[in-house]
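In: A predicted structure for the sequence below; I have some questions about it.
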Amino acid sequence: MRHFQETKSIIISIFIALIGFFLIGVIPIYQVSQIDATSISILDLAKLENEFRAAMAQIFGGLLLLIGIYLTWRRISAMEQTVEITQKGQITERFTRAIDQLGNDKVEVNTGGIYALERIANESSEDYWPIIEILTSYIRKNSPPEPGMERNELPIDIEAIINVLRRRKNYYENGEPSPINLKQTYLEFADLNFINLKGANLSSANLFGANLFGANLFGANLEFANLEEADLDEVNLNFANLKLANLKLANLEETDLESADLEETDLEGATLFGANILRAKFKSANLKNADFLSTDISIDQLYEAKNLQNIKLDYELIYEIREKHPHLFERL
């Protein structure tokens, strides 16, 4: 390969030299030969030939400059390609090493692998989504506790991945091609405040006592999810699917539930003070002992609910129900 490059360089050099000889040596003589010698002196002819030669030399110099610029560009492009290939090779090596760490039994090595993958995801847009899928898959596989085991905090490795997901730069429909999949995960008491899980699949997830303050769960699937005693204060649950979810004693204060589906959802003892429930569906929902003060819940929404025993409503609404909807009032 090296011999071929040397031969190629010699041929190109000879070709350029021939062009220079033709432009500077041959063309000026030819141009002068086309002039009628009887109408001009020999001295003037020589002077004219030198002028032609000087002009050709400038053209040849410009040509050499363009060739030099082109060759420099080629060298820079080759160097950039080499650097890119080297960087990709290094990322691949780091990626492989991090995956090996992820499967290690030692928690400190395992956690190091998680944060190594986070760094790669931040540096490589090509590897970003595969890494997110790997980490969420890890949660789905490793978050369930041992049979009969009770816990009040997450394992270190699962907590580390949650922190990575909270810090990630993209979210669904903004750099991520698909919603996050955390289906059937065990994230009880997890700290998920301000996490962006737009459109995420959290169906049948255990989020008992989790802190979701200020999180974005727009359009998320929380069907059958356990959110008992969870903090959902100021969470965006627009268009979320909360069918058959357990929200007993959950804090939904000032939560945005516009157009959310809460069919057969258990909201017993939940606090929805100041929540936005415009167009939310409460078909067959359990609203026993739930706090709906300052929520603008409608008569139609109350009618479709299953259990309204001891529900807390604004005085004006209670008065309207008593005066105009006595059958509904009997259910309160």
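Out: Yep, it's here.
In: use CA for all of it now, contacts and neighbours both
Out: Will do.
In: now Ala160: closest residue in space, sequence neighbours ignored.
Out: Thr111 (6.7 Å; CA to CA, 6 or more residues apart in numbering).
In: what about versus this one:
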Amino acid sequence: MTRLRRWGQYELARPAVRGMGTVLAAVGLAVLAVVYAIALWRMPDWMHQHDPKDRHNARLLVVSAGGAVVVAVSLLYTARSYRLSHRGQVTDRFTKALERLSSSDIDARLGGIHALAHVAADSRPHHDDVVEVLEAFLRRRAPKARRDDGPTSGARPHLPARPDSDVQAALTALGRRPRRPERRRLDLSGLHLAGARLAESDLGRVNLPDADLQRAELWKANLQGAWLDGTDLRARI
């Protein structure tokens, strides 16, 4: 009930806020118009011009300055509109890519992964969100690494020799993501990633403890600062 009341108060306050913003904008424009008119009228006297031609040139200077201000404001408004439009487009691409990741069709999932990679490259504000989404996708799709804890009575699950195509695509997208400061370390610990193609990937500061990277292609991969406690790197390329 309290949350509903707050929401109602917020909705009621929104028209008042918009109205106040419109009033302030109108007052600001009126003040600028008055200042412009006074400057156009008084500028020749302020510049101590008495010759009619010089007074005309002084007023032309005011007109030119006013035109420059109008052009600058128009450019700022256009740039703001472009930023808002671009942000909306990127957010729409991000949302559609998320919908594809949950599809049962492998091609749709691959398209979603590639779309997220492009979003991360094009939009710095979405970078960390893309990384976290792809990490969650890997944790959902990649099998857990097999741990040799001694004999077991049950049958051991079959683990693939190479990652599935969508898992590999997510690994490639994460390994080649733009190098930017991130709010937390990428966590791929405990995953079965044997045979993964990770050549020239950026895995710096990635958590990989207890992950299975047997036969993984790690040629020129950056592992600086990665946590490799218990990581299986046997027969790596």
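Out: Cool, got the structure. Quick caveat: nothing in here was measured; it's all calculated off a predicted structure.
In: re earlier: that's a helix at the residue nearest to Ala160 of the first structure, yeah?
Out: Yes. Using DSSP: H, G, I helix; E, B strand; the rest coil, the secondary structure at Thr111 of the first structure is a helix.
In: gap between it and Asn142 of the first structure?
Out: 13 Å (CA to CA, to the nearest Å).
In: who has more neighbours, these two?
Out: Neighbours were counted for Thr111 of the first structure and for Asn142 using other CA atoms under 10 Å; Thr111 has more, 22 against 15.
In: so what does that one match up with in the second structure?
Out: Here Thr111 of the first structure is matched to Leu110 in the second structure, going by TM-score structural alignment.
In: which helices and strands does the longest helix along the first structure pack with?
Out: Secondary structure of the first structure per DSSP state H: the longest helix is helix 42-102. Using 3 or more CA pairs under 8 Å, 6 or more residues apart in numbering; DSSP states H and E as the contact test, the elements touching helix 42-102 of the first structure are helix 27-33, helix 107-123.
In: turn those helices into CSV, including distance to Ala98 of the first structure.
Out: Converted to CSV, these look like this (distance: least, CA to CA, whole Å):
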stretch, distance to Ala98 of the first structure
helix 27-33, 67
helix 107-123, 4
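In: could you single out the most deeply buried of these?
Out: Ranked by mean neighbour count, those are led by helix 107-123 with a mean of 19 (mean count of other CA atoms under 10 Å).
In: now the element after that helix, going C-ward?
Out: Going down the chain from helix 107-123 of the first structure, the next helix or strand is helix 125-142, by DSSP states H and E.
In: Glu228 of the first structure -> the second structure?
Out: Superposed on the second structure with TM-score structural alignment, Glu228 of the first structure falls opposite Arg234.
In: count the neighbours of that match for me.
Out: Every residue meeting other CA under 10 Å relative to Arg234 of the second structure is counted, giving 12.
In: show the contacting residues for the nearest residue to it once chain neighbours are set aside.
Out: Excluding the flanking residues, the one nearest Arg234 of the second structure by CA to CA, 6+ apart is Gln214, at 5.0 Å. Taking CA atoms under 8 Å, 6 or more residues apart in numbering, we find Gln214 of the second structure in contact with Leu193, Ala194, Gly195, Asp232, Leu233, Arg234, Ala235, Arg236.
In: ok, which pair from those is furthest apart?
Out: Spatial extent of the contacts of Gln214 of the second structure (CA to CA) is set by the pair Leu193 and Ala235 at 13.3 Å.
In: which one's more surrounded, these two?
Out: Neighbours were counted for Leu193 of the second structure and for Ala235 using other CA under 10 Å; Leu193 has more, 30 against 11.
In: how about that one, what's its match in the first structure?
Out: So Leu193 of the second structure corresponds to Leu187, using TM-score structural alignment.
In: can you verify my assumption that its match contacts Leu202?
Out: No. Leu187 of the first structure lies out of contact with Leu202 (CA atoms under 8 Å); the separation is 10.3 Å.
In: distance check, Pro157 of the second structure against Val71 of the second structure.
Out: From Pro157 of the second structure to Val71 of the second structure the distance is 68 Å (CA to CA).
In: out of these two, which sits in the busier spot?
Out: Ranked by neighbour count (other CA under 10 Å), Pro157 of the second structure and Val71 place Val71 first, with 12 against 9.
In: what sits against that one?
Out: Val71 of the second structure neighbours (CA under 8 Å, 6+ apart): none.
In: from Leu60 of the second structure, how far off is it?
Out: Relative to Leu60 of the second structure, and taking CA to CA, Val71 of the second structure is found at 16 Å.
In: burial of Arg185 of the second structure, as a residue count?
Out: 14.
In: what is the neighbour count of the closest residue to it other than its chain neighbours?
Out: Once flanking residues are discounted, Arg185 of the second structure sits nearest to Val206: 5.8 Å by CA to CA, 6+ apart. Residue neighbour count, defined by other CA under 10 Å, stands at 21 for Val206 of the second structure.
In: these two touch, right, Val206 of the second structure and Asp229?
Out: No. Between Val206 of the second structure and Asp229 there is no contact under CA under 8 Å: 11.6 Å.
In: quick check: the aligned residue in the first structure for Ala221 of the second structure vs Glu229 of the first structure, distance?
Out: Taking TM-score structural alignment, Ala221 of the second structure has Ala215 as its aligned residue in the first structure. Per CA to CA, Ala215 of the first structure is found 16 Å from Glu229 of the first structure.
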